[in-house]
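A.B. asks: Sequence first, then the predicted structure:
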Amino acid sequence: MTKMTVSCPDGAFSAYLALPTKTPAPAILVIQEIFGVNRVMRDICDNLAAQGYIACCPDLFWRIEPEVDITDKTEAEWNKAFELFGKFDPDKGTEDLKATLASLRDHPASTGKVGSVGYCLGGKMAFLMAARSDADCNVSYYGVGLDELLGEAGSISKPLLMHMASEDQFVPKDAQVKIREGLKGHPNVTLHVYEGNDHAFAREGGAHYDAQAAAAANARTAAFFKQQLS
């Protein structure tokens, strides 16, 4: 596995890149949590490459602090993660993701089809990619702040798969209701709620990891990508 450099109007940033053994292949843009491009994100990329996809996770915090790579294991790391999250500009981040998506479409190993999948902060960004980019499909795992973005739902023209945790400590119950009601009947959105699960239920090794819920969500995601990107 390797890194690639993505250029944008503001400069350039790095991205972790995992290639499958057989190319050309469709690509998946993996969107980080608040812990940077860490081992969890790199492992997701590697697993997607093993499934036959080009997988790429760009450094969205590069304007604040390049090459952030922390875990969810200590209070100090959580504090740093929330500090970075507070300084992060979602609009700039969306532009960085769109630049990465364009690079993946043009990659010599790519078929030209590109989807995205994001977790936590990345789940929010995957929603924004569905509304603001030409990605072929998008997947959002327990996205945060989506209740404030429902005004953009009308711009979602490609398939969006969403995974929501019913007990998500970062998405209050009233926000969950707004999200479900705001997206109800949307022809391009499929929303699954995982009852009894908390935020980051699919993060292996995390405090709220639930193997059964993670397996269900990941199976749905795998089938979704196979259908949309083949």
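C.D. replies: Here it is on my side, so go on.

A.B. asks: contacts, neighbours, all on C-alpha from now
C.D. replies: Will do.

A.B. asks: Walking through this protein, point out its helices one by one.
C.D. replies: For the chain, the helices defined by DSSP state H occupy 39-50, 75-87, 90-106, 121-132, 173-183, 211-229.

A.B. asks: A further structure is provided below for comparison with the first:
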Amino acid sequence: MTSRVDEVGGFELPVWLPAAGRGPGLVLVQEIFGLDAYLRSVASELAAMGYVVGVPDLFWRTDPGWSSGHDEQGVAAAMAVAGRFDHADGVADLTAAVAHLRALPEVTGKVGALGFCLGGSLAFALAAHADPDVVVSCYGSTVPDQVDLLDRVRCPVQFQFGGSDPYIPREAVARVERAVAGREGVEIHVEEQAGHAFLNHGAPQFFQPEPAARAWPRAVDFLARHLG
């Protein structure tokens, strides 16, 4: 497995290549913490599964190359940086990243997206505004208020939420459950005892091993089924 940094429309796109050198493409969309050690570890793990993984630097317009820790000070700094971030610009950057991966000679077949937290919201918006082949959206806080976008989605989508998330009320998650009911190719999973960012094993105050051990394989399986 190797990695490099591509340039896409003014921003950096670190790319992880699988051992075979080729594979389906996957855009990995960051949390508010930026391209930190946790996200890099996820990119490496996905590349080891056979994907060509691109991770856009979403904060490049205001805070290029930025990342923070996961302690109280790091969360406060991340919230401040995220407050300067424009979601429409982020969707445009993800759209450009999908197009870039599709054009790479190393990418064979389809291109999908997987996002956490901020990235979960943006990945869902990407599914509605662009043409990824599959999307996994994990605990995206703006998803419940944008369920009307489902009518514009043409690719398979998986949503994952924590049922005890202090940032996304359970009733908001229920709105998503009602909106996806009966929709072909769309599924939702709620880990009732999990809070926010429960998959983030780099953040002890958020990570919850038991729900993560169920949720992560579901996400990986969904990607494999739809990307090959």
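C.D. replies: Yes, it's here. Only a predicted model underlies this, so the values are computations on that prediction, with no experimental measurement involved.

A.B. asks: What TM-score do the two superposed chains give?
C.D. replies: Once superposed, the chains reach a TM-score of 0.95 (TM-score structural alignment, normalised by the length of the second structure), with 225 aligned residues with a CA RMSD of 1.2 Å.

A.B. asks: Tell me how many other residues surround the aligned partner of residue 76 of the first structure in the second structure.
C.D. replies: Mapped onto the second structure by TM-score structural alignment, residue 76 of the first structure lines up with residue 73. For residue 73 of the second structure, the count of nearby residues is 11 (other CA atoms under 10 Å).

A.B. asks: thinking again about what came up before, could I get the helices of the first structure as JSON lines with distance to residue 30 of the first structure?
C.D. replies: Shown next, in JSON lines, are those (distance: least, CA to CA, whole Å):
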{"stretch": "helix 39-50", "distance to residue 30 of the first structure": "7"}
{"stretch": "helix 75-87", "distance to residue 30 of the first structure": "17"}
{"stretch": "helix 90-106", "distance to residue 30 of the first structure": "9"}
{"stretch": "helix 121-132", "distance to residue 30 of the first structure": "8"}
{"stretch": "helix 173-183", "distance to residue 30 of the first structure": "23"}
{"stretch": "helix 211-229", "distance to residue 30 of the first structure": "13"}
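
A.B. asks: Determine which stretch of the ones you listed is the most buried.
C.D. replies: helix 121-132 (a mean of 26; mean count of other CA atoms under 10 Å).

A.B. asks: corresponding residues in the second structure for that one?
C.D. replies: Helix 121-132 of the first structure corresponds to residues 118-129 in the second structure, going by TM-score structural alignment.

A.B. asks: now stretch 149-163 of the first structure
C.D. replies: Under TM-score structural alignment, the match for stretch 149-163 of the first structure is residues 146-160.

A.B. asks: Which residues does that stretch contact?
C.D. replies: 124-125, 127-129, 131-139, 175-176, 179-180, 185-191, 215, 219, 222, 226 (CA atoms under 8 Å, 6 or more residues apart in numbering).

A.B. asks: Give me the most central residue, the second structure.
C.D. replies: A centroid search over the second structure (CA atoms, centre = their mean) returns residue 115, at 0.7 Å, as the residue closest to the centre.

A.B. asks: Once you drop chain neighbours, what's closest to it?
C.D. replies: Leaving aside its sequence neighbours, residue 115 of the second structure sits nearest to residue 29 (CA to CA, 6 or more residues apart in numbering; 4.4 Å).

A.B. asks: Quick one: map the one you found onto the first structure.
C.D. replies: So, by TM-score structural alignment, residue 29 of the second structure is matched to residue 31.

A.B. asks: quick one on the thing from earlier: of all the helices of the first structure, which one is nearest residue 16 of the first structure?
C.D. replies: Nearest to residue 16 of the first structure, of all the helices of the first structure, is helix 39-50, at 7.0 Å by CA to CA.

A.B. asks: how much does the closest one stray from the second structure?
C.D. replies: Superposed on the second structure, helix 39-50 of the first structure shows a mean distance of 0.7 Å to its aligned residues (mean CA distance after the TM-score superposition for the first structure).

A.B. asks: ok and that helix relative to helix 211-229, angle-wise?
C.D. replies: 50 degrees (axes from the mean of the first three to the mean of the last three CA atoms, to 10 degrees).

A.B. asks: Which strands or helices does helix 39-50 of the first structure pack on?
C.D. replies: On a contact count with 3 or more CA pairs under 8 Å, 6 or more residues apart in numbering; DSSP states H and E, helix 39-50 of the first structure meets strand 11-18, strand 25-31, strand 54-58.
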